[in-house]
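**Q** here is the input, now give the coordinates:
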Amino acid sequence: MGCDGGTIPKRHELVKGPKKVEKVDKDAELVALWNYCALSQEILRRPIVACELGRLYNKDAVIEFLLDKSSEKALAKAASHIKNIKHVTELRLSDNPAWEGDKGNTKGDKHDDLQRARFICPVVGLEMNGRHRFCFLRCCGCVFSERALKEIRAEVCHTCGAAFQEDDIIVLNGSKEDVDTLRSRMQERRMRKRVGKKTKKPKAAESVSPPAASEEPAGPSGMNTGKPEASSLDSREKKVGPAPRSTANGSSSGKAGKPPCGATKRSIAHSEESEAYKSLFTTHSSAKRSKEESAHWVTHTSYCF
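**A** Below you'll find the model as predicted:
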């Protein structure tokens, strides 16, 4: 029974019982949820976004997760429901004036108060450290404590005045029951969007089809007259006449300056142009000379015989 030296073993040394369940430190869990990104596990820094399940992320971490299209991308359960940037909302947080951060504890000789948080409720003043339930509005992103929404009931946001419904209120870092209700709301919301997109497509097709049908010839009158379109085109060509064709040198086939068939001759003197423009032509009064001003001799070409 005894060991060397006359020692007597005890029961807990001989009989091994079940292992004790390790208890999670609640303070450490709250610090991890409210101060660190759920995707990258880095300290939360602005801009901070939240998903439809109430989890907090750094915006740059979410963008990197969405842009990473490689097959070796780590499967993150915390962000598996985020398909695009519209599935997250940027939060409008109110800073806590009493929070100093790590400024006063550079040497490590000062006690860090875990109850002190970076952000507070702008209405009631409660600190967002996990001891109190907080929520945000999906329509505008403002963050409040749940107590503020219950005590001051309104249909508009207390900060920006945006109208919201009960479906827009999302609890931050809620319990399992809260996450289940938020997940069901999220699925219903996305299903409604899909159904709305499908109903819009047939309406757009119907709005395009009637003009195409109206272009077809209606009535029996067009069928009895043979080819009305061809006859109308021929009549138009006869009235207008053929247009002058241009040669390779850029001159017309007929006489230079000859107006096309069917066009009326119009003198520049009777036009509405300015006098300076009319004086450029020989028909203007300034270009005409009297007999006294004109010469009385004519020069002929001299030939030598």
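
**Q** CA atoms for contacts and neighbours, from now on please.
**A** Will do.

**Q** what ranges do the helices span in the protein?
**A** 11-14, 26-35, 59-67, 146-151, 176-214, 221-224, 228-240, 275-278 (DSSP state H).

**Q** now these in a markdown table, with mean neighbour count and distance to Asp102?
**A** Below are these laid out as a markdown table (neighbours: other C-alpha atoms under 10 Å; distance: least, C-alpha to C-alpha, whole Å):
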| stretch | mean neighbour count | distance to Asp102 |
| --- | --- | --- |
| helix 11-14 | 8 | 45 |
| helix 26-35 | 15 | 13 |
| helix 59-67 | 16 | 23 |
| helix 146-151 | 15 | 29 |
| helix 176-214 | 11 | 33 |
| helix 221-224 | 10 | 89 |
| helix 228-240 | 11 | 87 |
| helix 275-278 | 12 | 85 |
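
**Q** now these in TSV, with distance to Cys139?
**A** Shown next, in TSV, are the helices of the chain (distance: least, C-alpha to C-alpha, whole Å):
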stretch	distance to Cys139
helix 11-14	60
helix 26-35	22
helix 59-67	18
helix 146-151	15
helix 176-214	14
helix 221-224	59
helix 228-240	59
helix 275-278	68
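
**Q** to Lys107, which of the ones you listed lies closest?
**A** Closest to Lys107 of the helices of the chain, according to C-alpha to C-alpha: helix 26-35, at 21.4 Å.

**Q** residues contacting the closest one, please?
**A** Helix 26-35 is contacted by residues 43-44, 56, 114, 128-130, 173 when judged by C-alpha atoms under 8 Å, 6 or more residues apart in numbering.

**Q** of the residues you listed, which belong to strands?
**A** Leu56 (DSSP state E).

**Q** of the contacts of helix 26-35, keep whichever come out buried.
**A** By neighbour count, with 16 or more other C-alpha atoms under 10 Å, the contacts of helix 26-35 hold 44, 56, 128-130, 173 as buried.

**Q** which one among those gets closest to Gly161?
**A** Met128 (21.9 Å).

**Q** my guess is that closest one contacts Leu114, does it?
**A** No - taking C-alpha atoms under 8 Å as the definition, Met128 is not a contact partner of Leu114, at 11.1 Å.

**Q** who touches both of those two?
**A** What both Met128 and Leu114 touch, as defined by C-alpha under 8 Å, 6+ apart, is an empty set.

**Q** returning to that earlier point: among the contacts of helix 26-35, which two are most distant?
**A** Top of the distance list for these (C-alpha to C-alpha): Leu56 and Leu114, 18.4 Å.

**Q** spatially central residue for the chain, please.
**A** The centre of the chain sits closest to Lys86, judged by C-alpha atoms, centre = their mean, with a distance of 9.5 Å.

**Q** to compare with the earlier structure, here is another sequence to fold:
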Amino acid sequence: MGCDGGTIPKRHELVKGPKKVEKVDKDAELVAQWNYCTLSQEILRRPIVACELGRLYNKDAVIEFLLDKSAEKALGKAASHIKSIKNVTELKLSDNPAWEGDKGNTKGDKHDDLQRARFICPVVGLEMNGRHRFCFLRCCGCVFSERALKEIKAEVCHTCGAAFQEDDVIMLNGTKEDVDVLKTRMEERRLRAKLEKKTKKPKAAESVSKPDVSEGPSKVKTGKPEEASLDSREKKTNLAPKSTAMNESSSGKAGKPPCGATKRSIADSEESEAYKSLFTTHSSAKRSKEESAHWVTHTSYCF
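**A** Okay, here's the model as predicted:
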């Protein structure tokens, strides 16, 4: 069967060799890493976040992943280390003024330059297209190129001025070695946070069980209760004659009896009889009904 009609088969047509390994297009891989969300495989759109391993996500996709934990997806393995929204950092990206997006190719008659990136480094001006290594600061979220951090060495962020350390620098879409280093840092950081929480709990319990003792002038005096009562009694007795003397002096000046004193009648006082006769309580002011006239008979016109 076959090989009739004078056809001569070749060796590669008869003998099947090993399959060729399919090579991944580097340009397509870079476009997928820097322009699409690692979790939802959608185009990156603000707000864009990055995890502690340097992968890029849409914030909406991360929130949906955290809320819907029942659905086990294949893409969820890429975000299995994200336990809460605190494990991601919102990125502050600088727009590329030369990027036109899809506006220039509305008719389909233009070639899309995949190497033209949406974002650039605000210090050096390099495009964030995967050709250059980029990193972000975990403390503030600002994104820079690795060249900018090496050439302009500083302990403060170039844009916002926030202080950072070496552990805060996380490489975006790094190599396998970079990912391994970031993973060890992440595990150490989370263990440190757990230990701090455990140490804080017993301290809080001690502070609740022990009441705070105030220091200074309002300090509580320690001693026997009998001694304290005796001291208070002595103070009261010492203050009593002073207060009575002050009341007497004030009543003598103003001519009014002090508060709480008993009222005395003028008849019992040691004043003169002429002074006493001015008041109705004196015996001279008291008349009988016969001696006292009606008010009508007071006038001289009544007969």
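
**Q** overlay them and tell me the TM-score.
**A** The pair, once superposed, lands on a TM-score of 0.69 when counted by TM-score structural alignment, normalised by the length of the second structure; 220 aligned residues with a C-alpha RMSD of 2.3 Å.

**Q** quick one on the thing from earlier: and which of the buried ones among the contacts of helix 26-35 of the first structure is nearest to Lys23 of the first structure?
**A** Gly130 (18.3 Å).

**Q** and for Gln41 of the second structure, the neighbour number?
**A** If you count neighbours by other C-alpha atoms under 10 Å, Gln41 of the second structure ends up with 15.

**Q** nearest residue to Cys51 of the first structure in space, please, no chain neighbours.
**A** Spatially, and ignoring its direct neighbours in sequence, Cys51 of the first structure is nearest to Val88 (4.5 Å; C-alpha to C-alpha, 6 or more residues apart in numbering).

**Q** residues in contact with the one you found?
**A** Contacts of Val88 of the first structure by C-alpha under 8 Å, 6+ apart are 49-52, 82.

**Q** same check, this time on Ile43 of the second structure
**A** 35-37.

**Q** so which of these comes closest to Pro211 of the second structure?
**A** Among the contacts of Ile43 of the second structure, and counting by C-alpha to C-alpha, the member closest to Pro211 of the second structure is Cys37, at 53.3 Å.

**Q** burial check on that closest one, number of neighbours?
**A** Neighbours of Cys37 of the second structure using other C-alpha under 10 Å come to 23.

**Q** tally of neighbours for the nearest residue to it once chain neighbours are set aside?
**A** Distances taken as C-alpha to C-alpha, 6+ apart place Tyr57 nearest to Cys37 of the second structure, at 4.6 Å, with adjacent residues excluded. For Tyr57 of the second structure, the count of nearby residues is 29 (other C-alpha under 10 Å).

**Q** same check, this time on Val143 of the second structure
**A** Val143 of the second structure has 28 neighbouring residues, counting by other C-alpha under 10 Å.

**Q** quick one: stretch 166-183 of the second structure aligns where in the first structure?
**A** The counterpart of stretch 166-183 of the second structure in the first structure, using TM-score structural alignment, spans residues 166-183.

**Q** residues making contact with that stretch?
**A** Contacts with stretch 166-183 of the first structure, where a contact means C-alpha under 8 Å, 6+ apart, come from 33-34, 52-56, 133-139, 185.

**Q** list buried residues within those.
**A** 33-34, 52-56, 133-138, 185.

**Q** what two of those are the furthest from one another?
**A** Trp34 and Arg185 (23.2 Å).

**Q** related to what we said a few turns ago, and which of the contacts of helix 26-35 of the first structure is nearest Ile63 of the first structure?
**A** Checking the contacts of helix 26-35 of the first structure one by one against Ile63 of the first structure (C-alpha to C-alpha), the nearest turns out to be Leu56, at 13.8 Å.

**Q** so Glu42 of the first structure touches Tyr57, yeah?
**A** No - the pair Glu42 of the first structure / Tyr57 is not scored as a contact, 9.0 Å apart, by C-alpha under 8 Å.

**Q** now the common contact residues for those two.
**A** In contact with both Glu42 of the first structure and Tyr57: Tyr36, using C-alpha under 8 Å, 6+ apart.

**Q** any idea where the strands of the stretch 151-300 of the second structure begin and end?
**A** 169-171 (DSSP state E, counting those that start in this stretch).

**Q** from Cys37 of the second structure, how far off is Ala78 of the second structure?
**A** Using C-alpha to C-alpha, to the nearest Å, Ala78 of the second structure is found at 11 Å from Cys37 of the second structure.

**Q** residue in the second structure paired with the residue nearest to the centre of the first structure?
**A** By TM-score structural alignment, Lys86 of the first structure lines up with Lys86.

**Q** what about that match, distance to Phe134 of the second structure?
**A** 22 Å.

**Q** can you redo the buried ones among the contacts of helix 26-35 of the first structure as a markdown table with distance to Glu100 of the first structure?
**A** A markdown table is the format used below for those (distance: C-alpha to C-alpha, whole Å):
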| residue | distance to Glu100 of the first structure |
| --- | --- |
| Leu44 | 16 |
| Leu56 | 22 |
| Met128 | 15 |
| Asn129 | 14 |
| Gly130 | 18 |
| Asn173 | 24 |
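
**Q** for Cys121 of the first structure, state which of those is nearest.
**A** Within those, proximity to Cys121 of the first structure (C-alpha to C-alpha) peaks at Met128, which comes in at 7.1 Å.

**Q** what residues are up against the closest one?
**A** 34, 117-121, 134.

**Q** in strands only, show me those.
**A** 119-120, 134.

**Q** now, among these, which is nearest to Val208 of the first structure?
**A** Among those, and counting by C-alpha to C-alpha, the member closest to Val208 of the first structure is Phe134, at 49.2 Å.

**Q** residues near the nearest residue to that closest one once chain neighbours are set aside, how many?
**A** Of all residues not flanking Phe134 of the first structure in the chain, Ser145 sits nearest, at 4.2 Å (C-alpha to C-alpha, 6+ apart). Look at Ser145 of the first structure: counted by other C-alpha under 10 Å, it has 23 neighbours.

**Q** need the counterpart of Ser145 of the first structure in the second structure.
**A** In the second structure, Ser145 of the first structure lands on Ser145 (TM-score structural alignment).

**Q** is it true that that match touches His132?
**A** Yes - if you go by C-alpha under 8 Å, Ser145 of the second structure and His132 touch, sitting 7.2 Å apart.

**Q** quick one: common contacting residues for the two?
**A** Common contacts of Ser145 of the second structure and His132 (C-alpha under 8 Å, 6+ apart): Leu126.

**Q** now the residue nearest to Gly104 of the second structure when sequence neighbours are not counted: how far from Arg233 of the second structure?
**A** Distances taken as C-alpha to C-alpha, 6+ apart place Lys110 nearest to Gly104 of the second structure, at 7.4 Å, with adjacent residues excluded. To Arg233 of the second structure, Lys110 of the second structure is 103 Å away according to C-alpha to C-alpha.
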